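Trainee: for reference, the sequence and a predicted model appear below.
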Amino acid sequence: MQALLASIRIAAATMLICVAGYATAVWAVAQAVAPDGANGSLITRADGTIIGSRQVAQAFTQPGYFWPRPSAVDYNATAAGGSNKSPTSTDLTDRGQELVERYGAAPQNPLPADLAAASGAGLDPHISEAGALYQAARVAEARGLDLARVEGLIRNAAVSPGGFLTGDRIVNVLELNLALDEMSRAQVG
């Protein structure tokens, strides 16, 4: 009986230290080092209404907005995951063809790969700067904005996540679309 009680005490202490203690320590470090990221990197309106997160893609389908990468999970943050389809899958080929047609890609103007391929989790909030620039003419025309201003907005929003170690720059689609809304309001007002 003493061995059973000792085992229960060891199991309880292990759970307390390894589960509660570790989780609390990780949470505390995250709150101290990067509180915005630890709390979901939420974007809010002035009234406090949550618009979205900088870390999770949202579906944009209107022509006046930049479209994100395709999502194998239909942008459902509770179901992150890839499609697990083989490159030889006809479903994957059909989806790619549909995207090429949706963007109006042509051999002389090929679609950037990130606009045709879902990310591993299906929720990547970024597209390449090239992917955003590819969409700039459609967005500018739909909003009645000058193409050069929209392209400038993209270039200002683009970042190199790895600094000088990364050649390709990326753009957060939600933040870019919010800046685009601001630009449109400023033009009207």
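Mentor: Cool, the structure landed.

Trainee: could you use CA atoms for every contact and neighbour count after this?
Mentor: OK.

Trainee: can you tell me the closest non-neighbouring residue to L133?
Mentor: Excluding its sequence neighbours, the residue lying closest to L133 (Cα to Cα, 6 or more residues apart in numbering) is E151, at 6.3 Å.

Trainee: comparison target below:
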Amino acid sequence: MQDLIFSIRSIATLWILTAFLYPLLIFLIGQTVFPFQANGSLLTNAQGEVVGSVLIGQTFTEDKYFWGRPSVVDYSEGEDANPTGLSGGSNLASENPDLLERIKAEAERLKSFGVEPTANLLYSSGSGLDPHISPAAAAAQLERVAKARGLRMEAVQSLITQNTEGRFLGIFGDPGINVLTLNMALDNIKS
């Protein structure tokens, strides 16, 4: 009987610690030390409206904006948008004819807009939600965006440089540009 009482007490103590106290502690630390990150890393425009998260890519289709990576997840486009947190790649093998056809079609679409296709503009990320493109992908779109906005290419290049994030700790990963923050910076400058 004593072992049973000890077991019940242990279970109750661990349950209170792991189901209530630990989550409460993490919540309080997140809200006090990291409130921006804990609340979804949401960005707002000049009117105070939430325009998106720096963590999740968005679909930009207008010429005046830089375009992000393609995604098999319809997270922000049209009636079929599915912003429920679903993510994932197409799971198509590199030799799959459907994938090859999609990439060829995307390359032709980019060329029709005067954009030299780069890997970031042709291939989706593994999660389908990557908000970043490479500096080369931004440079490939530079002329199109500058022309659509009536800006000098040097001004747009300066924004690209300002919004380029370096390697993590200086050694991990590749430099990248968050498309949402770059496009918001474009919206904040005058022609």
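Mentor: Looks like it arrived, so ask away. This one's a predicted model, so the numbers in the text were calculated from it and none came from an experiment.

Trainee: what do we get in the second structure for the residue nearest to L133 of the first structure?
Mentor: Matched to the second structure by TM-score structural alignment, E151 of the first structure sits across from Q157.

Trainee: now the residue nearest the centre of the first structure: how far from N76 of the first structure?
Mentor: The centre of the first structure sits closest to P125, judged by Cα atoms, centre = their mean, with a distance of 0.9 Å. For P125 of the first structure, the distance to N76 of the first structure equals 12 Å [Cα to Cα, to the nearest Å].

Trainee: just A28 of the first structure next, same as before
Mentor: Going from A28 of the first structure to N76 of the first structure by Cα to Cα gives 28 Å.

Trainee: so for those two, which residue has more residues nearby?
Mentor: Legend: neighbour count by other Cα atoms under 10 Å for A28 of the first structure and N76, higher for N76 (16 against 13).

Trainee: need the contact list for that one.
Mentor: Neighbouring residues of N76 of the first structure by Cα atoms under 8 Å, 6 or more residues apart in numbering: L123.

Trainee: what about the alignment partner in the first structure of T181 of the second structure, distance to D181 of the first structure?
Mentor: Matched by TM-score structural alignment, T181 of the second structure corresponds to E175 in the first structure. When distance is defined by Cα to Cα, E175 of the first structure is 10 Å away from D181 of the first structure.

Trainee: again with G144 of the first structure
Mentor: Look at G144 of the first structure and D181 of the first structure: by Cα to Cα, they are 12 Å apart.

Trainee: nearest spatial neighbour of S53 of the second structure, chain-adjacent residues omitted?
Mentor: Leaving aside its sequence neighbours, S53 of the second structure sits nearest to L42 (Cα to Cα, 6+ apart; 4.3 Å).

Trainee: for the one you found, give its distance to S127 of the second structure.
Mentor: From L42 of the second structure over to S127 of the second structure (counting by Cα to Cα), the distance is 19 Å.
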